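S.K.: what follows is a predicted protein model with its sequence.
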Amino acid sequence: MKRIDEIKNLLLTRKEISVQQLCSYFKVSAVSIRKDLTKLEEEGFLKRVYGGAVLAEHTPSIPKSCDFGFDNPIFYQLAEYACSCICDGDIIFLGSGRTCCILAKLLHKFSNLSVVTNNLTALDDLLASGARIYLIGGEVTSTDGITLFSSPENPAHFAPNIRVNKAFTSIYGIDLNKGLTVNSIISTYIYRYLPTIANKWYLMVSSDKFNKLSMYSAADLQDVDCIITDRCPPEYSKLFRAHQIEVKVLNAEDERITHETTDS
């Protein structure tokens, strides 16, 4: 049942998918995938086509509470705030994850943008924005069953001379001792490369990611130049100030009160 649900998530995001892609994603046989697709076709969720399936034209609407995390208002607020840091003509890197996918939908506001990205799910929105797109290749994977991204094991081999003036990413977890952490080793490749190509790295992070730890260390906290968050715990604010890391808080007044209470 879990695999069926994940196939639904992927189709809702991508609208179409091949049997081969699903086999690679779930590490199961084509026979198993075809059985799943047949079941979903009988339910009216998808339509089978040669080599795969497409989302049915009349798929019932999904309740907002089941919108797989994209309905989280914090993600939209973080992405909107990130937009205030972007200017016409910028060369930016856009990372993977849902907040970055939302940011991609907002880039149509800008002209003459160049975007380097490994975010496959956001590709349609990036192309629609009119920006020049430079896609990083490598192994394709997903860590949430919803969004897809690619990452070469050595990004420096992709474009040794590439430079961006701003990078925008999200992260799975932030820990005072372990830094930025992710739940896939493939995710670490890009994060470790970013400080060498970006003049300024913006990290969009919801407050629930603080004190959250995952398996793989992706970067040190000191590698980030700016944190965009809805709330920053006092102990992290102190560390960020010590390392001259800029912090942009959605509700700046609440954050000021928190700092004053802590400092007193």
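M.R.: Nice, I can see it. Numbers count the residues shown, from 1 in each chain.
S.K.: make it CA atoms for all contacts and neighbour counts henceforth
M.R.: Noted.
S.K.: immediately after the helix or strand harbouring I133, which helix or strand?
M.R.: Using DSSP states H and E, I133 sits in strand 132-135. Downstream of strand 132-135, the first helix or strand assigned by DSSP H and E is strand 139-141.
S.K.: show me what that next one packs onto, helices and strands only.
M.R.: Strand 139-141 sits against strand 149-151, with contacts defined as 3 or more C-alpha pairs under 8 Å, 6 or more residues apart in numbering; DSSP states H and E.
S.K.: how about the strand it packs on: buried residues?
M.R.: The neighbour-count check on strand 149-151 (16 or more other C-alpha atoms under 10 Å) flags 149-151 as buried.
S.K.: state the distance from the closest residue to I91 other than its chain neighbours to L135.
M.R.: Excluding its sequence neighbours, the residue lying closest to I91 (C-alpha to C-alpha, 6 or more residues apart in numbering) is S114, at 4.6 Å. The gap separating S114 from L135 is 11 Å, by C-alpha to C-alpha, to the nearest Å.
S.K.: same deal with I197?
M.R.: I197 sits 15 Å away from L135, taking C-alpha to C-alpha as the criterion.
S.K.: which of these two has more neighbours?
M.R.: I197 (19 against 15; other C-alpha atoms under 10 Å).
S.K.: so where do the helices sit in the stretch 151-264 of the chain?
M.R.: 185-197, 234-242, 252-263 (DSSP state H, counting those that start in this stretch).
S.K.: go through those helices and pick out the most buried.
M.R.: helix 185-197 (a mean of 19; mean count of other C-alpha atoms under 10 Å).
S.K.: show me what that helix is packed up against.
M.R.: By 3+ C-alpha pairs under 8 Å, 6+ apart, helix 185-197 packs against strand 149-151, strand 216-219.
S.K.: try this one next to it:
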Amino acid sequence: MVESTHGKSIPDDTLLYLDSVTVSFDGFKALNDLSLLIRKGELRAMIGPNGAGKSTMMDVITGKTRPDEGKVLYRQADNSSADTDLTRFDEAAVANMGIGRKFQKPSVIESLTVWENLELALAGRRSPFATLFHRIDQTDEQKISDTLDLIHLAERRDDLGANLSHGQKQWLEIGMLLLQEPELLLVDEPAAGMTDEETFRTADLLREIARERSVVVVEHDMEFIRALDCRVTVLHEGHVLAEGSLDHVQNNQQVIDVYLGR
């Protein structure tokens, strides 16, 4: 990436750049000239009051919503010399480029075992016809086993999804996304509904994942954000209000006035 539409120089290690993105719904600007940069291998937390534009931002990145103005420039690892404008593609195409999204509510198949959910996610990289006749090989088995270890569910591999706790279902869905080998993982409020222990184990999991790929986490739980120990972006009225460490943004007077309320 050389420069944005405003002439700003973009670092070479950029994975994703939202360049002056605006999205309006019935005259309301959900995103208002939003510019945001995510680096390769970065863990980033996104906070902001309801209506700040967090969900709309993820909808734009994943191809669910097309912006009125602006670009979403993405640089894949195997194509380091060119940028792809994601706004020209639909959700399926964006996912195939290496962008995975986890919604707040887990969507595991409760009638299948933990292992079967992961196996199905692995097969999801293939066409429906190929999936029907695919037999898992030793390489795939190892990938699933490694993922089970990462998400702390190796001992639950034969349990039905229905028998997992809420937090374990969240971990399983994260594992299912990881088997599709995304370069960027978007995670929406993963700590919601978790016990304290599950919350901190989830923070550890996301930090571990961020060693090999970029992770963007939208969250309201400040203790969880602190456990992530990463750069924080505060959105307000569809644009970036502040960025920096959690301590930095918590002491920003504008952030206090519009979000933290103290």
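M.R.: Right, received. Where do you want to start? Fair warning: this is a prediction, and the values are worked out from it, not measured in the lab.
S.K.: TM between them?
M.R.: Superposed pair, TM-score by TM-score structural alignment, normalised by the length of the second structure: 0.31. Supporting alignment: 128 aligned residues with a C-alpha RMSD of 5.5 Å.
S.K.: thinking again about what came up before, redo the helices and strands packed on helix 185-197 of the first structure as TSV? Include distance to T188 of the first structure.
M.R.: Formatted as TSV, these follow (distance: least, C-alpha to C-alpha, whole Å):
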stretch	distance to T188 of the first structure
strand 149-151	9
strand 216-219	5
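S.K.: could you pull out the helices in the second structure for me?
M.R.: Per DSSP state H, the second structure carries helices over the ranges 54-61, 91-96, 114-123, 128-133, 138-150, 166-178, 196-209, 222-228, 246-250, 253-255.
S.K.: flag every buried residue along the second one.
M.R.: Translated: helix 91-96 of the second structure. For helix 91-96 of the second structure, the neighbour count (16+ other C-alpha under 10 Å) marks 91, 94-95 as buried.
S.K.: next: the shortest one.
M.R.: Within helix 253-255 of the second structure, the residues that qualify as buried by neighbour count (16+ other C-alpha under 10 Å) are V255.
S.K.: just the endpoints, please. Distance across stretch 239-246 of the first structure?
M.R.: 11 Å.
S.K.: same check on stretch 176-188 of the second structure?
M.R.: Chord length of stretch 176-188 of the second structure, first to last residue, is 15 Å (C-alpha to C-alpha).
S.K.: OK, contacts around L37 of the second structure?
M.R.: Residues near L37 of the second structure by C-alpha atoms under 8 Å, 6 or more residues apart in numbering: 14-18.
S.K.: recalculate using a threshold of 10 Å.
M.R.: By C-alpha atoms under 10 Å, 6 or more residues apart in numbering, L37 of the second structure lies in contact with 10-11, 14-19, 72-73.
S.K.: state the distance from it to V240 of the second structure.
M.R.: L37 of the second structure is 11 Å from V240 of the second structure, by C-alpha to C-alpha.
S.K.: related to what we said a few turns ago, so which of the contacts of L37 of the second structure sit within strands?
M.R.: Counting by DSSP state E, the part of those found in strands is 14-19, 72-73.
S.K.: so A104 of the first structure makes contact with L123?
M.R.: Yes. Counting by C-alpha atoms under 10 Å, L123 is a contact partner of A104 of the first structure at 8.2 Å.
S.K.: which residues do those two both contact?
M.R.: S129.
S.K.: so for the two, which sits in the more crowded spot?
M.R.: Shown here are A104 of the first structure and L123; by other C-alpha under 10 Å, A104 has more neighbours (25 against 17).
S.K.: quick one on the thing from earlier: can you list the helices of the stretch 151-264 of the first structure in a markdown table and add distance to P73 of the first structure?
M.R.: Formatted as a markdown table, the helices of the stretch 151-264 of the first structure follow (distance: least, C-alpha to C-alpha, whole Å):
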| stretch | distance to P73 of the first structure |
| --- | --- |
| helix 185-197 | 25 |
| helix 234-242 | 23 |
| helix 252-263 | 17 |
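S.K.: closest one of the buried residues of helix 91-96 of the second structure to D149 of the second structure?
M.R.: Lowest distance from D149 of the second structure to those (C-alpha to C-alpha) belongs to A95, with 24.5 Å.
S.K.: so which of the helices of the second structure is nearest L186 of the second structure?
M.R.: helix 54-61 (7.3 Å).
S.K.: what helices or strands is the closest one leaning on?
M.R.: Applying 3 or more C-alpha pairs under 10 Å, 6 or more residues apart in numbering; DSSP states H and E, we find helix 54-61 of the second structure packed against strand 14-25, strand 28-39, strand 69-74, helix 91-96, strand 99-102, strand 184-188, strand 214-218, strand 231-236.
S.K.: which stretch among the ones you listed comes nearest Q250 of the second structure?
M.R.: Nearest to Q250 of the second structure, of all these, is strand 231-236, at 9.7 Å by C-alpha to C-alpha.
S.K.: helix or strand for V54 of the first structure, which one?
M.R.: Under the criterion of DSSP H and E, V54 of the first structure resides in strand 52-55.
S.K.: list the buried residues in the helix or strand that that strand is followed by.
M.R.: Counting by DSSP H and E, the next helix or strand C-terminal to strand 52-55 of the first structure is helix 73-83. Neighbour counts over helix 73-83 of the first structure (16+ other C-alpha under 10 Å) mark 74-83 as buried.
S.K.: then stretch 16-36 of the first structure?
M.R.: Under 16+ other C-alpha under 10 Å, the buried positions of stretch 16-36 of the first structure are 16-17, 19, 22-23, 33-34.
S.K.: name the nearest residue to L78 of the first structure, sequence neighbours excluded.
M.R.: M204 (6.2 Å).
S.K.: before we move on, back to that, which of the buried residues of strand 149-151 of the first structure lies closest to T169 of the first structure?
M.R.: For the buried residues of strand 149-151 of the first structure, the nearest to T169 of the first structure is F149 (12.4 Å; C-alpha to C-alpha).
S.K.: many thanks, I have nothing further to ask.
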